[in-house]
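>>> Dropping the sequence and predicted coords here.
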Amino acid sequence: MIRRRMKGMAIFLIVLLLVLIARLVQVQLVSTESYSKHHINLMEASVNQRSQILKLDDGRGVFYDRYETPLAHEEIPTLVLFPFLKSMTWPSDKVAGIIKVPEQQLLDAIKEAKEPFAFGETKPINLTPAQSSAINELKIPGVFAVREKFYDKNMLAAQLIGTTTQSESVKKKLHPERELSPEIRVGSYGLQKTFDDFLLSEGESKLVFHVDGFGGPLFGVDVKYVEPANPMYPVKVVTTLDKRMQEAAERLVDAHKIEKGGLVLIDIETNEVRALVSRPRVSKEDPNHIGNKNMMLMRETPGSVFKVIVAAAAIDSEIANSSRTFNCNLRIDGSPDTEYEHGLLTFDQSFSRSCNRTFAELAQEMSVENPDILEQYAGKLGIKDTSSWTGPVYHIDPFLQFDTEESGVIWHNDDLKKDKKMIAKTAIGQQDVQVTPLAIANMMATIARGGEKEMVKTVSKVEFNNGTTVYDFPKNNLPGDTLSPYTAMKLQRLLRGVVTDPEGTGIFLKDLPYEIAGKSGTAQTNIEKKELNKWFAGYFPFKSPKYAMVAVSFDTNESTPGMTRVFADMVKEIHKLDNTDSSYESKE
């Protein structure tokens, strides 16, 4: 009996020893770089235990504006100090003299430090090239002048650029074929998500200083600069944004207290986004907050801006001749309009003064012969479908620059196309009609170009770290039928009349430094709460079109000003930038 127990115990101990050996082999030899379901890099963790590390760059690609000015970060030549300096005697007076700060300020900062840090009271101190050289020539352990990447807390174009996450579920969804470490971040939405295949980190850049068990430096072991194995990374995503215009747009949207809505600015020649603002602001605390959605890519009721579609169809149908007049003392259902008594108006006057009756009547007439006419012309002007640049990019087909952009809606139910009341409501941009601000801005650019409709770009190219182009996004036309140049020319004249007509809805924009052509829109979105969408969409300068723009405020009320004021202020800013800073543009 005793011998059997001893034999069993021996077998148990042998099995236990084999298990421990197997575990040791796994930890030391097999799973050194991806241990457990969390994919922990044991070798890296071991180094971290006996090192003090300052991460200079996480290795993820970054975004720049069209002049290759950083949009969401700064690369600052700064002074890095390691915490073990507090227990050393070092020439702090020399370092303080070089950066021109009191020596005690340096010593106080180190006294509180628990890990390596970039020196500066409120933000890292920005060293000159001469200061950087002088500091590094001192060769003081734990004192370095390096370039470090700092991300802006209030990022420009936040919803457009988007955010990143370390969520394992998101990683698996975006990269099911790859095993990514817990530290790697991937795009959760916006351009961060769309361009994630390009942006994914190939390794960090960091300073590693080996220390002893008490946190002091291991003398004889120099600081080690670690960078990605592939020198082509991190990549640069060069957007089409103009940082100066983006800053002006964000400032003005906030100054005019647009709580839900924003602004889109498009360069007409290239059909590239120069500025895009969405409000409410991003919420980092709540991922489901509406501020994390790009309102410029979400469809909303456009109101009278949709009359551009009806006008285009009426011009081609030849029912909007100059001699015809419309009774604008009536509502769209034919009842007296006691609020807006415009009297008898021509087609041009009806457009500039936004007479609902005229466009309801025209749409009803055209729909008798062609129930699909409003949908067809919405397609010709590019607001029925999405406007995003789309095409094959390597193994991704289709690749969408705006992956969350919603397509437009004209009718939810085909049966409504034969109902005169529903046709009338649709003609003035109500009922089922919903379009995105981006699509409306693109519509204005299309008209300004003479009817040629193009895809909207917000990224022009992706570059490797050495400046070599990875992918250059070409100009692409939107598919489908287009307007004739004649019809586009007639629309241009109508849009200009909105501003020049003494009773036009855009008269406030008459005396700006650029001549404006455009259309206002007000749509009821909630009758009980008396909520409205307020729009102004247009382009400028009228004779030599350069920019198309939309300013919009959603779910606002009658007491808030229209969008012509925001539009006007942004035009003034653009004119100022176009005419006072040629040196900035020369960097392109």
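Nice, I can see it. Numbers count the residues shown, from 1 in each chain.
>>> Only C-alpha atoms from now on, for both contacts and neighbour counts.
Fine.
>>> if I pick Val186, what's in contact with it?
Taking CA atoms under 8 Å, 6 or more residues apart in numbering, we find Val186 in contact with 164-166, 170-171, 192-193, 196, 200.
>>> ok, second structure coming up, stack it against the first:
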Amino acid sequence: MRVPRRGNSFIRKRRIAYLALGIMGMLLILLFRLAWIQGTAGIHMSAYGGHSLNEMSIRQRQEGIAIDSGRGQFTDRHGQPLTGGIVWAPVLFPDVDGKAALHGEELASLLQTSKKQLLTRWKELQSPLIWRDRRGEPVQISRNNADKLLKLAPSLIELMPYAKRYADLPNGRQWLGFLYERADRVGALPIGAAGLERTLEPLLSGIGETFVSRFVDARRRPLAYAPLRVSVPSNAHYPLQVQTTIDLTLQEQLEKLTVTNHLAEGAVVVLDVGNADVLAMVSRPFYNPARVDPQRTTGWSNRALKAVTPGSIFKLVTAAAALESGVVQPKEQFHCYGAYGKYGLACWKKEGHGALNLEEGLAVSCNSVFAHLGERLSPEQIQATASALGVSRTVGWEERNLAGLPRFRPLDHEEEGAVFGPHTHAADPGVRVQTAIGQRDVLVTPLQAANLIVTLLHDGQVHAPRLVNRISYADGGTLLELPAHASSIPRGGHPIHPSTARLLREAMKEVVAHGTGASLRDKSWHLAGKSGTAQALKDGRPVNHQWFIGYGPVERPRYAVAVLVQNASKHSASQATALFGQVMDLLAQFSSVSRAVPRSSS
């Protein structure tokens, strides 16, 4: 049987029918998708008082404001927040009918401004605005005033929870950093410009803002039946939370201690001797993270990571180099006459110390003993030992190829320090003599100095100070663990011998028992350490950098501490030694009330 041939018109009709069915299917899928979005975002048709048919047109007339950037937050080791906080901020919406003028005086008083300034700004307003004070902070409204404000200007003002990243107060937490709004990216979210805010920027930036909006009619009047709408990114993993190793209570107490001691410039670093975790790190002068302009503001640089001349604390490195290279025996006798007789060098004690061995020379910080050692040592021996002890190189925790970052280093702009300058003739014995006592080109950071103590307490093993230990998702899951680990030794190097570390620890006990740290004998704990005074110039005038580094309690070491007082008067007593003692007393109090962190395993 022959099948009739169908004409072109039939084929066209069939194609049109298939196309119509396809379009209907796509529309059904689109409608299902819209309904799903509305459900997951918490939007219900009933919220619009039965106006569901007009929803798509209403959506085109929204005005709102971001109340949270979605950026990740920081906590201390106990979960106490270091960033983030909610304040109820007044948000002004455009006044299309000029109603604000009816109660201008009262509104201005509640908003802490003048009537003229308020109404002028309101008249120019094209989009919602968080009302801020002269310092740029959202104006704080009391509960009583909130009720008055909302009654005076219904629909023109709303009180909204606003995420405030930093407290508007100066502090010594430069390791945290700050955010910076780039002038060439109008409307872009602020980015991390220093500290952890900068080094963790790729992880902190988040996936979107929390946005509050309301619906308005064609003349921008609010729709009475449409409530405020909150739009939140629909990913339960974000924002991330970064747990630091810092003890916030200890950090705050140390900051207060530097204020009462009138420390103008310098740093205090406290490390857990178990694993070199940074428990507190204070930098002076303070900075205000809420008000930093990198081009104008001073004080935002972290002095704990900046290298300065160490003076006599470097004698620990020189002694280690002499013992490791065999150019001195522990009981060898030296004689200090006051003046060394070469290179214009003299001991700080004009009449001299008389006969003394290496340990005694460290205890009283005799320049003559270390001048002899400087002449005996080669530049390579001094440099190699400094590196083996974690001095003259960065020591902060780092990993490569972690979280998609080629080099993951939480500590921002940690300086390396130095032993010899790039153009210094290190073969000159006069140069080595000055180097041996921690002068000339020697540079050390307070973090390196505190970590040197941890290294000696671990018989020469250098640990990597850690500032972050965990990065978690918002729902509690762990994104990254940053385990404590040792610092890698440069190629060709090796740790010092445990016997060398033990002798230096004994010498540090003698510093407090009978030497330059004798004023610390009456402290809460039995302490050990090393003092240092480095000569420097500031604005052409001679000044001193005062140091004290050490640990306590001696019987069961828990904390390594470095104190640096920069640019002190040349003739002033050692403020660093006194402050070190107060820091240790504070740590002893923390331990007695079980607030201190238990010693960690290495």
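Everything's here; your move. What you are looking at is a predicted structure, and each value in this text was computed from that prediction instead of being measured.
>>> circling back to that earlier point, for the contacts of Val186 of the first structure, pick the one with the most neighbours.
With neighbours taken as other CA atoms under 10 Å, the top of those is Gln192, carrying 26 neighbours.
>>> That residue and Gly162 touch, don't they?
Yes - counting by CA atoms under 8 Å, Gln192 of the first structure does reach Gly162; the two are 5.5 Å apart.
>>> So which elements touch the longest helix seen in the second structure?
Counting by DSSP state H, the longest helix found in the second structure is helix 8-40. Taking 3 or more CA pairs under 8 Å, 6 or more residues apart in numbering; DSSP states H and E as the contact definition, helix 8-40 of the second structure has no neighbouring helices or strands.
>>> that older thread, mind checking which of the contacts of Val186 of the first structure are in helices?
170-171, 192-193, 196.
>>> For the one residue sitting closest to the centre of the first structure, list the residues it contacts.
The centroid of the first structure falls nearest to Leu160 when counting by CA atoms, centre = their mean (1.2 Å). Residues near Leu160 of the first structure by CA under 8 Å, 6+ apart: 190-191, 276, 294.
>>> at 7 Å what do you get?
For Leu160 of the first structure, the contact set (CA atoms under 7 Å, 6 or more residues apart in numbering) comprises 190-191, 294.
>>> Arg407 of the second structure versus the alignment partner in the second structure of it, what's the distance?
Aligned by TM-score structural alignment, Leu160 of the first structure pairs with Trp175 of the second structure. Per CA to CA, to the nearest Å, Trp175 of the second structure is found 18 Å from Arg407 of the second structure.
>>> Now check the first structure for the residue matching Leu504 of the second structure.
In the first structure, the residue matched to Leu504 of the second structure (TM-score structural alignment) is Leu491.
>>> Correct me if wrong, but that match is in a helix.
Yes - the assignment for Leu491 of the first structure (DSSP: H, G, I helix; E, B strand; the rest coil) places it in a helix.
>>> Now do it against Lys172 of the first structure, distance only.
Noted for Leu491 of the first structure: a distance of 49 Å to Lys172 of the first structure, by CA to CA.
>>> more neighbours, those two?
Leu491 (26 against 13).
>>> ranges for the helices of the stretch 1-150 of the second structure?
8-40, 55-59, 104-110, 115-124, 143-152 (DSSP state H, counting those that start in this stretch).
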